[in-house]
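J.: Quick one, what's the 3D model for this:
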Amino acid sequence: MAGNSQRRGAMRKPGTKKGATTGSGGQRRKALEGRGPTPRAEDRPYHPAHRRAELANRAAANREQRSKSAGTGAETIAGRNPVVECLRVGVPATALYVASGIELDDRVTEAVNLATEQGVAVSEVSRTELDRITQGAMHQGIGLQVPPFDYAHPDDLITAAGESSGPPLLVALDGVTDPRNLGAVIRSAAAFGANGVVVPQRRSAGLTAVAWRTSAGTAARIPVAKATNLTRTLKDWAKQGFMIVGLDADGSISVDELELATGPLVVVVGSEGRGLSRLVKETCDETVSIPMSTDVESLNASVATGVVLAEVARRRRLS
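T.: Below you'll find the predicted structure:
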């Protein structure tokens, strides 16, 4: 009889009935519903378009950050030594730029590691872009964006000098307008144990990226103050026991006769052209000249400073 056959395949096994079964609740119908529209290529993590979109967004964010920084007077320090020196002493940097494909050395590796540890954003940019960011400076494939330089107060230099183990030594610049000279003076001051450098508020170079680079980063290791009135500041320091010595081509003594070197001392350096101003020169206790061959008219301001500071350091070692 139909339906009673015991032949293999003639009987339907329990649970194999086609269609919805009792208790399914219509789940099979829901399982057949679509998953919605296919995501855009940019939204799929493993699609090349997603990677391109990420890079474009990152570049836009970097441009926006640089635009904001430019509005606040931020500087970009260029060069491997200056960048590493700034990161070592914890200068509050905002971004580290590394050129694509540069040859890595110990300084670049250390700069990236220090920036990462300090939470500084590290961005890989093209060499052309880095040229633009550093305004054509010799960046050696690396640049560090820092906020405007935070100048100390002249009184802070006195405090720093009082905490030193040896006799206080300060350097004052009178109208030095070349940032390369400023950077070189700061470097010499740090090398020969000076406690700080002071510059006048007007008619003077500031701590720009050029000065940072020339100082090889030492501007981060020695306080630099800005004086509203340099003459008044020097007079105040003289009242506190400092002797004021000015560098002058027609100085009253030679650097070889600088007996004041072993006591509290301020070395004043004049501008590249006219030298010491009249009021500053009248404030000096002595003016010092550097003996030179008659074939040479004068030395660069930063070179002359280095010569005098080296003599001061030599006399202090011997005393």
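J.: Every contact and neighbour count from this point should use C-alpha atoms.
T.: Fine.
J.: Tell me which stretches of the protein form helices.
T.: Under the criterion DSSP state H, helices of the chain are mapped to 27-31, 48-71, 80-88, 106-117, 127-133, 154-162, 179-191, 209-214, 230-239, 278-283, 301-318.
J.: I have a second one here; can you model it like the first so I can compare?
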Amino acid sequence: MAGNSRRQGAIRKSGTKKGAVVGSGGQRRKALEGKGPTPKAEDRPGHKAHRAANAAKTREQARQKKADRPELIAGRNPVVEALRADVPGTALYVALNIDIDDRVNEAVRLAGDKGISILEIPREELDRKTNRAMHQGLGLQVPPFEYAHPDDLMDTARNSGSAPLFVALDGVTDPRNLGAVIRSAAAFGAQGVLLPERRSAGMTAVAWRTSAGTAAKLPIAVATNLTRQLRAWASEGLMVVGLDADGTVDIDALDLAADPLVIVLGSEGRGLSRLVRETCDATVSIPMAAGVESLNASVAAGVLLAEVARRRRVAGRV
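T.: All right, here's what the predicted structure looks like:
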């Protein structure tokens, strides 16, 4: 066989040694340079993990850019209520040729007293700024909402002289529900509202409008991990109570309403998530007439908060 040095009469020529040589890819100047360890999948261009990581980064940048934009509270009553509540407005937009009434006059007067810029713009421009909301010729621009840290809520409760009462939202994505919950929380003596960082409504103009300005008076915090924060509060002595249509405890049997308490509300559709439900010390239901569907999240929150406030007054814990 040609090239087989073991066959009879074969002669090996010098410099033609077969087999592996030292190193690979050549030697000295011809040697190939190593590229180091293989990068992670998300760092390798063209890999599906790399594309997914880039898409997630783009979505996060878009979300952050949107969060950094100012919001516009639209409508005559919401604008007046926000100005009365000292919502930190930066500009009041008034549509040209607007039909002036007492609410318009009060909004302009309050904005002027607070040093807020008053700008007359065409109605079409106000339509665009408010995403064609029912603005009635008035729009109040507010800066991006500044969220508190969960620890700030506990500090607020300690300084209030009352037993801590917080409301935590688990996946509530409707900003109108968020605004209504904030309004109820402020009305019934809660010291703060906690939101998860993801899968939750934020303090948009719609939430500002529904809260009727109470968001400016009540600290609203964001937790990176809602379950972990609830466990941390539980370790500090707070009872974690989930509000659920299939709760194991009737609201009438809630004996610890006067103690430090966290009320957790589930999403509008699926209710409490599994991990949050497992973290709760108890799940509470509100008795209703037969044949009636479960209450809206914000309405249910108002009912439970009102009952907690009543029991605290009776117990002298307010």
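J.: returning to what we had before: I'd like to know which of the helices of the first structure is closest to residue 290 of the first structure.
T.: Minimum separation from residue 290 of the first structure across those (Cα to Cα) falls at helix 301-318, 7.6 Å.
J.: between that closest one and helix 179-191, how big is the angle?
T.: Angle of helix 301-318 of the first structure versus helix 179-191, following axes from the mean of the first three to the mean of the last three Cα atoms, to 10 degrees, is 10 degrees.
J.: corresponding residues in the second structure for helix 301-318 of the first structure?
T.: The aligned range for helix 301-318 of the first structure in the second structure is 297-314, by TM-score structural alignment.
J.: Same check on stretch 266-286 of the first structure?
T.: Alignment note (TM-score structural alignment): stretch 266-286 of the first structure is matched to residues 262-282 of the second structure.
J.: now stretch 205-214 of the first structure
T.: On the second structure, the counterpart of stretch 205-214 of the first structure by TM-score structural alignment is residues 201-210.
J.: Kindly check the end-to-end length of that stretch for me.
T.: Separation of the first and last residues of stretch 201-210 of the second structure by Cα to Cα, to the nearest Å is 13 Å.
J.: Over to stretch 278-292 of the first structure?
T.: End residues of stretch 278-292 of the first structure are separated by 24 Å (Cα to Cα).
J.: in it, what counts as buried?
T.: Using 16 or more other Cα atoms under 10 Å as the test for burial, stretch 278-292 of the first structure gives 280, 281, 283, 284, 286, 287, 288, 289, 290.
J.: Leaving out sequence neighbours, find the closest residue to the fifth one.
T.: This points to residue 286 of the first structure. Leaving out its chain neighbours, the residue that sits closest to residue 286 of the first structure by Cα to Cα, 6 or more residues apart in numbering is residue 245, at 5.0 Å.
J.: What number of residues are in the vicinity of the corresponding residue of the second structure for that neighbour?
T.: Matched to the second structure by TM-score structural alignment, residue 245 of the first structure sits across from residue 241. Neighbourhood size, residue 241 of the second structure [other Cα atoms under 10 Å]: 25.
J.: Residue 241 of the second structure reaches residue 279, doesn't it?
T.: No. If you go by Cα atoms under 8 Å, residue 241 of the second structure and residue 279 don't touch, sitting 9.0 Å apart.
J.: ok, residues contacting the match of stretch 205-214 of the first structure?
T.: Residues from elsewhere that reach stretch 201-210 of the second structure (Cα atoms under 8 Å, 6 or more residues apart in numbering): 71-74, 78-79, 82, 145, 171-180, 183, 215.
J.: Mind doing that once more with 6 Å?
T.: With Cα atoms under 6 Å, 6 or more residues apart in numbering as the test, stretch 201-210 of the second structure has contacts from 71, 72, 73, 78, 173, 174, 175, 176, 179, 180.
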